[in-house]
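> Got a sequence here, can you build the structure:
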Amino acid sequence: MKKIAKFRYLLLILCVTLMACGGSRNQPTDADLRGYEELKEQVNGSGFEIENQWAIPLRGGRINLIGNPNYIRFKGDNVDLFLPYFGERQSGGGYGEGGGIEYDGPTEKLEIIENQQNRNIRIQFEATAGTENLKFYINLHSNGNAETSLNSSQRDAISYRGEAKPLKEENE
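From the prediction side, this is the model:
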């Protein structure tokens, strides 16, 4: 009987220890909180830009974008972007067009969702470039990582992975 009681006691201590250790790993660090506060400030006022290192087309593997010009620049409700495109175009477009996704103007249906618990911000907006309707979904993380998904009325969907940083003075 004493062995069973000791075993139960040992098992209880083990369970409590594991639960205590498991709960602490999701606690935000000071750096996470500072990064999140800086990110909120950039999104809600001072502006930011995203430079992507990877393109992930719907059909095919990841494509390294390092050394290829690409950007998404936010200043208030305006966005200026150039993203290289890799994928199939279903309709529209013509010969001689660059093939990338370009837009400079106001965002339509802009929605900013802040998630304090996960320390990230989701931005959704729409834009119209010529006859093409574009829908953007951007996730910004407190560590500077950015994920962008793009749906188009004329092309296959594509995603990008990169870094968000404060908007540079010469781009404002």
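
> switch to C-alpha atoms for all contacts and neighbour counts from now on
Will do.

> For the nearest residue to residue 115 once chain neighbours are set aside, grab the count of nearby residues.
The shortest distance from residue 115 to any non-neighbouring residue, by CA to CA, 6 or more residues apart in numbering, is to residue 121 (6.0 Å). Neighbourhood size, residue 121 [other CA atoms under 10 Å]: 20.

> Here is the second sequence; please produce its structure so I can put it next to the first one:
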Amino acid sequence: MRAVFLLFVLGSFLIGCSGAKIVAPTAQSEALEALIAKKSFTIESDWMYPLATSSMNTIANSGLLPPGSTVNGISLIGNQNYVRVHGDSISMELPFYGERQLPGQFTRNEGGIVFKGVPDRYEVTKDEKRQRHMIKFTVKNNRESYRVMVTLYPNWTSNININSSHRTSIRYRGNVSILESDDGLVTN
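Predicted coordinates for the structure are as follows:
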């Protein structure tokens, strides 16, 4: 009886430790991989997740957050935001809620995370088991630098983690789409 119980516990342990689920490539994940290889896609975020600090709690308590938002998750629906990769260039315009860690100045129109140009470093890796891509790049503007890690999932959703030299870290969640040119045509 004791041997049967031990065998049952061991079997349950082995089944529970079977590791991560392997995701098979689909037409959708292969289409995403093609966009990443061409460096021609855009990401629009629906949610922003700032670092919860006492200052962010003060903002939340004062009623300054958009409807349906909390200090842990701020809705970006209806707010223009993007990260665009087009060839070797990256442009991004993302709103920012959080704290400044170093003194500096912002103009009225530059409170968010804004960059347009060629990143200092750009690296793409793929997790074959989960069919997700991790893109890491570093960009600098005249005031601060950003380390950005973008995770693109096979269902065309994304997570963007940004660490700044002057601000608290922040994360965005959104969707990937095909990059369109300024005249509305899809770029190839």
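
> What does the TM-score come to for these two?
The TM-score (TM-score structural alignment, normalised by the length of structure 1) is 0.80; 162 aligned residues with a CA RMSD of 2.9 Å.

> And the residue nearest to residue 115 of structure 1, what's its match in structure 2?
Residue mapping for residue 121 of structure 1 onto structure 2 gives residue 133, with TM-score structural alignment as the criterion.

> Enumerate every residue touching the residue nearest to residue 115 of structure 1.
Listed by CA atoms under 8 Å, 6 or more residues apart in numbering, the contact set of residue 121 of structure 1 reads 40, 112-115, 139-141.

> where does the counterpart of residue 102 of structure 1 in structure 2 land in three-state SS?
Alignment note (TM-score structural alignment): residue 102 of structure 1 maps to residue 114 of structure 2. With DSSP: H, G, I helix; E, B strand; the rest coil as the basis, residue 114 of structure 2 sits in strand.

> In structure 1, what residue spans correspond to strands?
48-57, 63-64, 71-75, 78-83, 101-106, 108-115, 120-129, 132-141, 145-152, 158-166 (DSSP state E).

> Show me which residues of the fourth one are buried.
I take that to be strand 78-83 of structure 1. For strand 78-83 of structure 1, the neighbour count (16 or more other CA atoms under 10 Å) marks 79-83 as buried.

> Over which residues of structure 2 does that strand lie when aligned?
Strand 78-83 of structure 1 maps onto residues 89-94 of structure 2, going by TM-score structural alignment.

> hang on, the earlier thing: need the strands of structure 1 in JSON lines with distance to residue 95 of structure 1, can you?
Shown next, in JSON lines, are the strands of structure 1 (distance: least, CA to CA, whole Å):
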{"stretch": "strand 48-57", "distance to residue 95 of structure 1": "22"}
{"stretch": "strand 63-64", "distance to residue 95 of structure 1": "24"}
{"stretch": "strand 71-75", "distance to residue 95 of structure 1": "24"}
{"stretch": "strand 78-83", "distance to residue 95 of structure 1": "19"}
{"stretch": "strand 101-106", "distance to residue 95 of structure 1": "15"}
{"stretch": "strand 108-115", "distance to residue 95 of structure 1": "28"}
{"stretch": "strand 120-129", "distance to residue 95 of structure 1": "17"}
{"stretch": "strand 132-141", "distance to residue 95 of structure 1": "16"}
{"stretch": "strand 145-152", "distance to residue 95 of structure 1": "19"}
{"stretch": "strand 158-166", "distance to residue 95 of structure 1": "22"}
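
> Between those, which one is closest to residue 19 of structure 1.
Set against residue 19 of structure 1 and scored by CA to CA, the strands of structure 1 come closest in strand 108-115, at 24.9 Å.

> elements contacting that closest one?
Under the contact definition 3 or more CA pairs under 8 Å, 6 or more residues apart in numbering; DSSP states H and E, strand 108-115 of structure 1 sits against strand 120-129.

> After superposing, tell me the mean distance of the strand it packs on to structure 2.
Compared with structure 2 after the fit, strand 120-129 of structure 1 shows a mean deviation of 0.5 Å (mean CA distance after the TM-score superposition for structure 1).

> Name the residues of that strand that are buried.
120-128.

> and which of these is nearest residue 50 of structure 1?
Using CA to CA, the buried residues of strand 120-129 of structure 1 come closest to residue 50 of structure 1 at residue 123, 12.6 Å.

> Who are the contact partners of the closest one?
110-113, 136-139.

> Filter the residues you listed down to the buried ones.
Buried subset of those (neighbour count, 16+ other CA under 10 Å): 136-139.
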